[in-house]
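> Any chance you could fold what I've pasted below:
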Amino acid sequence: MNLSRKGLSISPSATLAIDSKAKKLKAEGIDVVGFGAGEPDFDTPVHIKQAAIAAIEAGFTKYTPASGTMTLKEAICAKFKKDNGLDYAPANIVISNGAKHSLVNVFQAICNPGDEVIIPAPFWVSYPEMVKLADGVPVIVYTTEEQGFKFTVDQIRQAVTAKTKAIILNSPSNPTGMVYTREELAELAELAVEKGFYVVSDEIYEKLIYDGKTHVSIASINEKIKAQTIIVNGVSKTYAMTGWRIGYTASTPEIAKIMSNVQSHATSNPNSIAQKAAEAAISGPQDMVATMVAAFASRRDYMVKRINSMPGLSCVNPNGAFYVMMNISQLMGKELAGLKIQSSDDFANVLLEKANVALVPGSGFGIDTHVRLSYATSQENITKGLDRIEQFLKQG
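Below is the predicted model of the structure:
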């Protein structure tokens, strides 16, 4: 029997694949240093966990409305007002099972078969697959390290066609860590309004910014672009709550209604207990966020300095998130541990097998000359892992 052609066209997540392989080696007793999955190594703050325990003890374990509780929606609206200067009402908000689920809902809500979604590369590995799942067509716009991994508005203008439905904006970016300025966002907003396409703004890393940079939501530029922007955010990265699976969107009531309807049939409501925990995270003390950011900044500085000191490797300094894109182009065509390096996958595999270091090949992000390292791990692991990479390269 024939299986789904759409399903067969979907590639597995490159980040989760390398993480799974590394965990398998660890289970076999091998000491693997993992730079793979983007997950803060901090524990969820105590007051958030206590809110979840209180929810359980109070019997808050039943279904909630499909698009989330009113109290969490109100907390999210207050967050948007305080952090981003944006006015939203609960009717604009849909709460889902993580920001990834939110993104799937977005494309299900806005895409018709053949609609094009512009995706700047390097991109998060799931974006193109999510678009394809919604019968959309990913249109990749490639950026370079020389341009700071940022697209220009001229590049986007050239990619726009009569079929363009949206562009994905991810700032701070996974995997590059780049951050768009207000001026750059204003140029994109002007083009989006002129051409009439949506901006899907993935702002999951908004609080993880360094070097005095600030996060600007493109929806805050003006009311016209706000009406064409769908913001995606969540609690996983900011509050070390990856396993709690709470994400949310802010959009027009019309789009929110469609996403709510889709979700009601796909998953029903997000976890009731995790919603109470998310409410505590968003509305409660924020001091732990500053502690995390300071630690990430210190680890980033160390990682960037070490990488740029190794022959054959280099990287640019990311301003946000917790990733470094390591340039391995000088190693292409060379032989390491008996294997000729012809791709980022080759480099990642040989490094895992011979040096017991797990990182993510850039091929999944649309840039095969680089690999991604996450510094959302302890300084001890970072030092040990970079020591192994340096020693491995010296051995050739």
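> can we go C-alpha only for contacts and neighbour counts from here?
Will do.
> Just give me the longest helix of the protein.
Counting by DSSP state H, the longest helix found in the chain is helix 287-309.
> Which is the succeeding secondary structure element to it?
Using DSSP states H and E, the helix or strand that follows helix 287-309 in sequence is strand 314-315.
> what's that next one packed up against?
Secondary structure elements in contact with strand 314-315, counted by 3 or more C-alpha pairs under 8 Å, 6 or more residues apart in numbering; DSSP states H and E, are helix 287-309, strand 323-327.
> among these, which is nearest residue 68?
helix 287-309 (24.3 Å; C-alpha to C-alpha).
> quick revisit: got the angle between the longest helix of the chain and strand 323-327?
10 degrees (axes from the mean of the first three to the mean of the last three C-alpha atoms, to 10 degrees).
> Please enumerate residues in contact with helix 287-309?
42, 45, 207-210, 238-239, 313-317, 322, 324, 326, 375-376, 379, 382, 386 (C-alpha atoms under 8 Å, 6 or more residues apart in numbering).
> now these: which count as buried?
Buried subset of the contacts of helix 287-309 (neighbour count, 16 or more other C-alpha atoms under 10 Å): 45, 207-210, 238-239, 313-317, 322, 324, 326, 375-376, 379, 382, 386.
> coming back round to it: quick check: which of the helices and strands packed on strand 314-315 has the most neighbours on average?
Among these, strand 323-327 has the highest mean neighbour count (mean count of other C-alpha atoms under 10 Å), at a mean of 25.
> after that one, next one along is what?
Taking DSSP H and E, what comes next after strand 323-327 is strand 335-336.
> any idea which helix or strand comes after that following strand?
Sequence-wise, the next helix or strand downstream of strand 335-336 (DSSP H and E) is strand 339-340.
> what packs against the following helix or strand past that next one?
Counting by DSSP H and E, the element after strand 339-340 in chain order, helix or strand, is helix 344-355. Judged by 3+ C-alpha pairs under 8 Å, 6+ apart, helix 344-355 is in contact with strand 339-340, strand 357-358, strand 360-361, strand 370-374, helix 379-395.
> who's sitting farthest from the centroid in the protein?
residue 1 (36.4 Å; C-alpha atoms, centre = their mean).
> just how off-centre is stretch 212-222 within its chain?
17 Å (C-alpha atoms, centre = their mean, to the nearest Å).
> residues making contact with it?
Contacts for stretch 212-222 (C-alpha under 8 Å, 6+ apart): 84-86, 171-172, 179-182, 185-186, 189, 201, 203, 206-207, 209, 225-227, 229, 231, 319.
> hmm, 7 Å instead?
84-86, 182, 185-186, 206, 225-226, 229 (C-alpha atoms under 7 Å, 6 or more residues apart in numbering).
> Please give the structure of this sequence too, so both can be compared:
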Amino acid sequence: MKLANRLSRVKPSATLAVNAKALELKNRGVDVISLAVGEPDFPTPPHIAEAAKKAIDEHFTRYTAVAGIPEIRAGICGYYQKVHGVSAKNENVIIGNGGKQCLYNLLLCLLNEGDDVLIPVPYWTSYPDMAALVGANPVFVPSSAENGYRISLGALDASLTPKTKLLLLNSPSNPSGVSYSQKELDTIIRWAMEKDIFIIADEVYEQLVYDEKYQSSASKLWEQYPDKIAILNAFSKSFAMTGWRLGFALAHKELITEMTKLQGQITSSICSISQKAGVTALTSSYDCILPMREAFKRRRDFAYAEISSWKNILCPKPEGAFYLFPDVSELFCEKYKNAQELCSYLLDEAKVAVMPGDAFGLPNCIRISYAVSDETLKKALTSIKKSLYD
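Reported below is the predicted structural model:
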């Protein structure tokens, strides 16, 4: 069998591979704690789940418009007005099968073969592969733990090429948890506008920011540059709706039209029942987010304090999401020469699964998710510390 050449550009999902190994150990009866996968440990809020049940009872189970039912598109416009003071219309919104599909559709609509895409490091593991799949070239913009994983204008300038078309900006970040203040975000966006570079702002974790200073959004400049900025978001993290597969994009109406045309040929409409649940999430009080955010903040504070006390580890404090991304290179030795070997060691010895930084562009680091209960997190970190230092 001869497969398409494009498949050679794509690597298997590292996060799923680590989780698969952890699940294999669990199936063999080994007590393993996974801090590898980024998924809230909370159930979907009851009023949102009830809306889905009501949709089924009312037989709302047929195809819908490809871009989403009017109520959910209007709900997203209402969300941006309420949270960010941004005015948008239904024509500026499309619903996708998770934020991932919206992102891929954006890249398909915006990039041509050979275009360069600026991707800050560390990056969400799918960014480079998605860019490669559409025939574009990932160009990595460096950062480091020493500067809190923030990219500078100097690093952006140094990464610029004559073929640069797009900047993929993720705040709050997976895997680092870095969140830009509105001033920092605006500075980067205005740099991109001056260079005529399109920005996709991935804001999937925007409701999980723990310090007011860093509660920001590119949508505040989207109104000024509607043809040069697209906002990516989803229900998965903010409303604990990962399995509902419900994401969305906010963009210029012409771009939304093209994304709708593309989506119509790939998946057609999104699950009707999930959309009804999404309408309720958007049009009800957002107070259901608060206890989840408070729990994540508490876990962040505990995990950051714990890991920061460990010898030979540099761990910037995350402002959002639910990850820590410490540089562990000072721990490398004969027993584990790199992050991948260290993660394997921790899975075997500590019975804790964490992610090697290679998957996110920084092989000196590991990603630790604190989207688990306080008790589980404490148990896992205690076990990791014992395996590393005893």
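> about what we covered before: single out the most deeply packed of the helices and strands packed on helix 344-355 of structure 1.
It is strand 360-361: most buried of those by mean count of other C-alpha under 10 Å, with a mean of 28.
> Quick one: average offset of that one versus structure 2, please.
When structure 2 is overlaid, strand 360-361 of structure 1 sits 0.5 Å from its aligned residues on average, using mean C-alpha distance after the TM-score superposition for structure 1.
> what packs against that strand?
helix 14-27, helix 344-355, strand 370-374 (3 or more C-alpha pairs under 7 Å, 6 or more residues apart in numbering; DSSP states H and E).
> can you put these in TSV and add distance to residue 148 of structure 1?
Shown next, in TSV, are these (distance: least, C-alpha to C-alpha, whole Å):
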stretch	distance to residue 148 of structure 1
helix 14-27	22
helix 344-355	20
strand 370-374	14
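> closest one to residue 364 of structure 1 among the ones you listed?
helix 14-27 (5.6 Å).
> Among the helices and strands packed on strand 360-361 of structure 1, which comes closest to residue 262 of structure 1?
So among these, helix 14-27 is nearest, using C-alpha to C-alpha, at 25.8 Å.
> Which helix or strand lies directly C-terminal to the closest one?
Heading C-terminal from helix 14-27 of structure 1 (DSSP H and E), you reach strand 33-34.
> which other helices and strands contact the next helix or strand after that next one?
Using DSSP H and E, the helix or strand that follows strand 33-34 of structure 1 in sequence is helix 46-57. Judged by 3+ C-alpha pairs under 7 Å, 6+ apart, the packing partners of helix 46-57 of structure 1 are helix 272-283.
> Run the angle between the helix it packs on and helix 46-57 for me.
Going by the same axes, to 10 degrees, helix 272-283 of structure 1 makes 150 degrees with helix 46-57.
> Average offset of helix 272-283 of structure 1 relative to structure 2?
Superposing on structure 2 and averaging over aligned pairs (mean C-alpha distance after the TM-score superposition for structure 1), helix 272-283 of structure 1 comes out at 0.8 Å.
> What residues sit buried inside that helix?
272-282.
> Same check on stretch 141-153 of structure 1?
Quick answer for stretch 141-153 of structure 1 (16+ other C-alpha under 10 Å): 141-143, 149-151, 153.
> Now compare the buried residues of helix 272-283 of structure 1 and name the two farthest from each other.
Top of the distance list for the buried residues of helix 272-283 of structure 1 (C-alpha to C-alpha): 272 and 282, 15.6 Å.
> Please tabulate the buried residues of stretch 141-153 of structure 1 in TSV, including the columns secondary structure and distance to residue 120 of structure 1.
Formatted as TSV, those follow (DSSP: H, G, I helix; E, B strand; the rest coil; distance: C-alpha to C-alpha, whole Å):
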residue	secondary structure	distance to residue 120 of structure 1
141	strand	5
142	strand	6
143	coil	7
149	coil	9
150	coil	8
151	coil	7
153	helix	11
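> Tabulate these (CSV), appending distance to residue 332 of structure 1.
What follows is the buried residues of stretch 141-153 of structure 1, written out as CSV (distance: C-alpha to C-alpha, whole Å):
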residue, distance to residue 332 of structure 1
141, 23
142, 20
143, 20
149, 20
150, 24
151, 25
153, 31
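> out of the residues you listed, who's nearest residue 80 of structure 1?
Taking those together and measuring to residue 80 of structure 1 by C-alpha to C-alpha, the closest member is residue 150, at 25.2 Å.
> which residues touch that closest one?
So residue 150 of structure 1 contacts residue 143 (C-alpha under 7 Å, 6+ apart).
> Count the residues that sit near the nearest residue to residue 124 of structure 2 once chain neighbours are set aside.
Counting by C-alpha to C-alpha, 6 or more residues apart in numbering, residue 124 of structure 2 lies nearest to residue 174, which is 5.4 Å off, once chain neighbours are set aside. Here the number of neighbours of residue 174 of structure 2 (other C-alpha atoms under 10 Å) works out to 26.
> now the strands: where do they sit in the stretch 51-200 of structure 2?
Ranges of strands within the stretch 51-200 of structure 2 are 93-96, 116-120, 137-141, 164-170, 198-202, based on DSSP state E, counting those that start in this stretch.
> Residue 248 of structure 2: which of those is closest?
Nearest of these (C-alpha to C-alpha): strand 93-96, 4.4 Å.
> and that closest one, what does it pack onto?
Using 3+ C-alpha pairs under 7 Å, 6+ apart, strand 93-96 of structure 2 sits against strand 247-250.
> Would you mark the buried spots in the strand it packs on?
247-250.
> Could you save the residues you listed as JSON lines and add columns showing distance to residue 164 of structure 2?
Conversion of those to JSON lines gives the following (distance: C-alpha to C-alpha, whole Å):
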{"residue": "247", "distance to residue 164 of structure 2": "27"}
{"residue": "248", "distance to residue 164 of structure 2": "25"}
{"residue": "249", "distance to residue 164 of structure 2": "22"}
{"residue": "250", "distance to residue 164 of structure 2": "22"}
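> from the contacts of stretch 212-222 of structure 1, which is closest to residue 17 of structure 1?
For those, the nearest to residue 17 of structure 1 is residue 206 (26.0 Å; C-alpha to C-alpha).
> part of a helix, is the closest one?
No: according to DSSP: H, G, I helix; E, B strand; the rest coil, residue 206 of structure 1 belongs to no helix; its state is coil.
> Find the nearest non-adjacent residue to it, please.
Closest to residue 206 of structure 1 by C-alpha to C-alpha, 6+ apart is residue 215, at 5.8 Å.
> how about that neighbour, secondary structure?
For residue 215 of structure 1, the secondary structure call by three-state DSSP comes out as coil.
> Aligned to it, what sits in structure 2?
Here residue 215 of structure 1 is matched to residue 215 in structure 2, going by TM-score structural alignment.
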